[in-house]
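Colleague: From the sequence below, what's the structure:
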Amino acid sequence: MFFSLETPLMSVPGSNQLRASNLAHYPELIARLGGDSRHILDHHGISPDNIGEDDEFLDCKTFVDLLEYSATSLKQPLLGLQLARLHREHAYGLVAHLCRSAPSVEQALTSFVNFLPMMHSPESDLRVVSGKEVTELRWCEKTSYGDNLQANLQGLYFNLSLISSLVGDEFSPNYLAIPRLFSADDQTVLEAELKCPVRLSQGQSSIAFSSGLLQQKPIGANRAMHSLIKAYLESLKSQHSSNVLTRVSQYIQSSASMSELSLESCADSLGISTRGLQLKLKQDDVKFSQLLQTERFKRAKLMLKDAQIAIAEVADQLGYSEHTSFDRAFKRWAGTTPQRYRAIHAVKNKSAN
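Modeller: Sure, this is the predicted structure:
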């Protein structure tokens, strides 16, 4: 099966990145509107050769700024929506196939929430909130990128079309919600375009629909296909998570000076934002401070076995500015003081000799 290959079939975006497929058909749209897409892309430092490629990634802030600039300069307040509508294949790729093949709409949305951040952009924060009568698919970005109406509109349409592909084109949400980033006139136009009430929310977007749809069987339900794709994505997610944990551990272990180690310096070394690194480690149920303390304890034991190294020097090399702080930390680790640990080890060595 394809998910058992040693090399993953797909790469995944890093912190503050999203797939370049979000810009598929951007040149086509800009040309229709009388603009020069190559000039605009160059202005934002984006290579025209990379846009639309599923295995290429864009900086999220650059993407947001590009869409806002395009909408303003071309006087197209709903440009993000227009761009989303040009996608002939769903922008969410393999995740969309996973959702469509799910046994129920509820399982489809669970898969969507679980795998979209890894496959499309780790800056996506999604959840499903179910009520007795109404269920909402909610999402927002983990990092603020300033005005991002156009990216919100594109995401809104992508998510709306995903649900429509599960239950049919006749799908009609109870309402849609997007952050307060545009005028009442634009809201009226958007409602006419999407044929649905649009609410202005604070900080997050959502699609509301009848909770009864959750138990409905998607049009393309296929348990075998769903299991196959899900297993591959879980394997990829596990490998990606483990790779980050391994790299962090290697960074800590290879550092000569423990005093200079920090979450920020590690994130910078790995090319990941501090927040992004925290989230990736959280997936492995571990904190940077725990990994750091484990390495400190290992080094402390090694140095304490060498009677030529003063305990004050051990504390200093491990990044403790005060001897007493090291004493307390070591007692938490070993259940005894550094002095006692050294003495016990010395006795063991003497007995062995």
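Colleague: drop to CA atoms for contacts and neighbour counts, all remaining ones
Modeller: Noted.
Colleague: Could you list every helix and strand in contact with the helix ranked longest in the chain?
Modeller: Of all segments of type helix in the chain, defined using DSSP state H, the longest is helix 223-254. Counting contacts by 3 or more C-alpha pairs under 8 Å, 6 or more residues apart in numbering; DSSP states H and E, helix 223-254 packs against helix 93-100, helix 263-270, helix 274-283, helix 288-304.
Colleague: Tell me which of the ones you listed sits nearest to Cys196.
Modeller: helix 93-100 (23.0 Å; C-alpha to C-alpha).
Colleague: What lies in contact with the helix or strand just after that closest one?
Modeller: Proceeding N to C from helix 93-100, the next assigned helix or strand is helix 105-119, under DSSP states H and E. Contact with helix 105-119 is made by 12-13, 92, 95-96, 98-102, 122-128, 166-167, 213-218, 233, 237, as judged by C-alpha atoms under 8 Å, 6 or more residues apart in numbering.
Colleague: Could you also give me the structure for this second sequence? I'd like to compare it with the first:
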Amino acid sequence: MASHPILGLIYIINSLRKQGVDTRALLQRHGLDLDHLALDARIDRSLELRLLCELAQELREPSIGLSIGNGFGFAGYGPFSLLLLTCDTAQEVIHCGLRYQQLTYLFSELSFQAGDKISALTLSTLPLAEPARRLMIDMQMAGIYKMIRDIQTNLNMDLYAIQVDLPYPKPAEAQLYEQFYGCPVQFDASLARFWMRNEHLQLRLPSGDRSANALYRRQCDQLLLGLQQEQASGNSADQVRAHLNLFTAGFPAAREVAAALGFSERTLRHQLRTQGTSFRRILEELRFARARQLLESSQLSVEAIAGQLGYAESAAFIHAFQRWSGCTPALYRRQQQQGPVPAAE
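Modeller: Below you'll find the model as predicted:
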């Protein structure tokens, strides 16, 4: 199982409490009481993501992700934060951050795009439905920016972004984003990115310490190894099912699910094989269950249901449904309206 430190969720809930958001009912639905959790506990990433997607539906402030991301404490990253502070240069901070990003609270993958004069720190985006997609982008981007600001504050450095790109339409409260990031913000971008001048990345950290850095690197390596062993021993099939159940309009690809759960696609597919299943089989099981639900409880057309399930053409959906159930979607709907039918083989 892939997991996160529970401290990340505590930061999120505490930020929302400061904003006057009552999260008790939501947490209780998932059997959680943060006031009685051990601070060193861990939470399954798929459960945490499911909780945040439900939370996004209840929030009324569209830009609240900025406040949430700003609530993550730098010291809460443990040895990882000390590793960053003992690097020699800002560029080494970036590379260490990428190598050990599984030790953070991120759900998406960070990457670095080097350029001649400017470079970009890029955050991949999860294929979630709105408003969860924007909440996750804002929360993670603001959390990354908060970490950069904390390093700058601790070390009195001039490290900042010259532009921030966000991959969703310009909102009415766009000015809040420029005020928060302290630089121009480009909306409707293809990717979520921080643009930085290469000269800033060459800045040397006054706290650079090779011996201490080697010590914290070994500690981070041990933590990373523990996470990898945890992932290898978990039930990946259940995690994949839980993650796919988050989506109401189409499903993400195996590569996207693997990234969300903290695996490589190759590792995820291997683990599913060892558990006697595959990503395709799990996806078909969920599509069949979702199709039956929509045919029984909605008035959506077969074409609309096909679209919700991620089929480009209704003919492909009809063929798949016949293979699953032995009848067409239209016939299945009529039979359900008329009364019980024998179970499909």
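Colleague: Give me the TM-score for these two chains.
Modeller: TM-score of the superposed chains, computed with TM-score structural alignment, normalised by the length of structure 2, equals 0.60; 251 aligned residues with a C-alpha RMSD of 3.6 Å.
Colleague: wait, which of the helices and strands packed on helix 223-254 of structure 1 is closest to Pro48 of structure 1?
Modeller: Pro48 of structure 1 lies closest to helix 93-100 among those, at 20.9 Å (C-alpha to C-alpha).
Colleague: Remind me what that closest one packs against, helices and strands.
Modeller: Helices and strands touching helix 93-100 of structure 1, as assessed by 3+ C-alpha pairs under 8 Å, 6+ apart, comprise helix 105-119, helix 149-167, helix 223-254.
Colleague: Let's have those in TSV, adding distance to Leu190 of structure 1 and mean neighbour count.
Modeller: Formatted as TSV, those follow (distance: least, C-alpha to C-alpha, whole Å; neighbours: other C-alpha atoms under 10 Å):
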stretch	distance to Leu190 of structure 1	mean neighbour count
helix 105-119	25	21
helix 149-167	9	21
helix 223-254	34	16
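Colleague: Including distance to Pro173 of structure 1, could these go into a markdown table?
Modeller: What follows is these, written out as a markdown table (distance: least, C-alpha to C-alpha, whole Å):
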| stretch | distance to Pro173 of structure 1 |
| --- | --- |
| helix 105-119 | 14 |
| helix 149-167 | 9 |
| helix 223-254 | 25 |
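Colleague: So for Asp42 of structure 1, which of the ones you listed sits nearest?
Modeller: Of all these, it is helix 149-167 that lies closest to Asp42 of structure 1, at 19.3 Å by C-alpha to C-alpha.
Colleague: which residues make contact with the closest one from outside it?
Modeller: 64, 67-68, 71, 77-85, 90-91, 96, 99-100, 105, 170-171, 178-179, 181-182, 205-207, 213, 216-220.
Colleague: following that helix, which helix or strand comes up?
Modeller: strand 175-179.
Colleague: Go ahead and measure how far that following strand is from the middle of the chain.
Modeller: 22 Å (C-alpha atoms, centre = their mean, to the nearest Å).
Colleague: How much space separates the equivalent of Leu9 of structure 2 over in structure 1 from Leu126 of structure 1?
Modeller: Residue pairing (TM-score structural alignment): Leu9 of structure 2 is matched to Leu23 of structure 1. Relative to Leu126 of structure 1, Leu23 of structure 1 is positioned 21 Å away (C-alpha to C-alpha, to the nearest Å).
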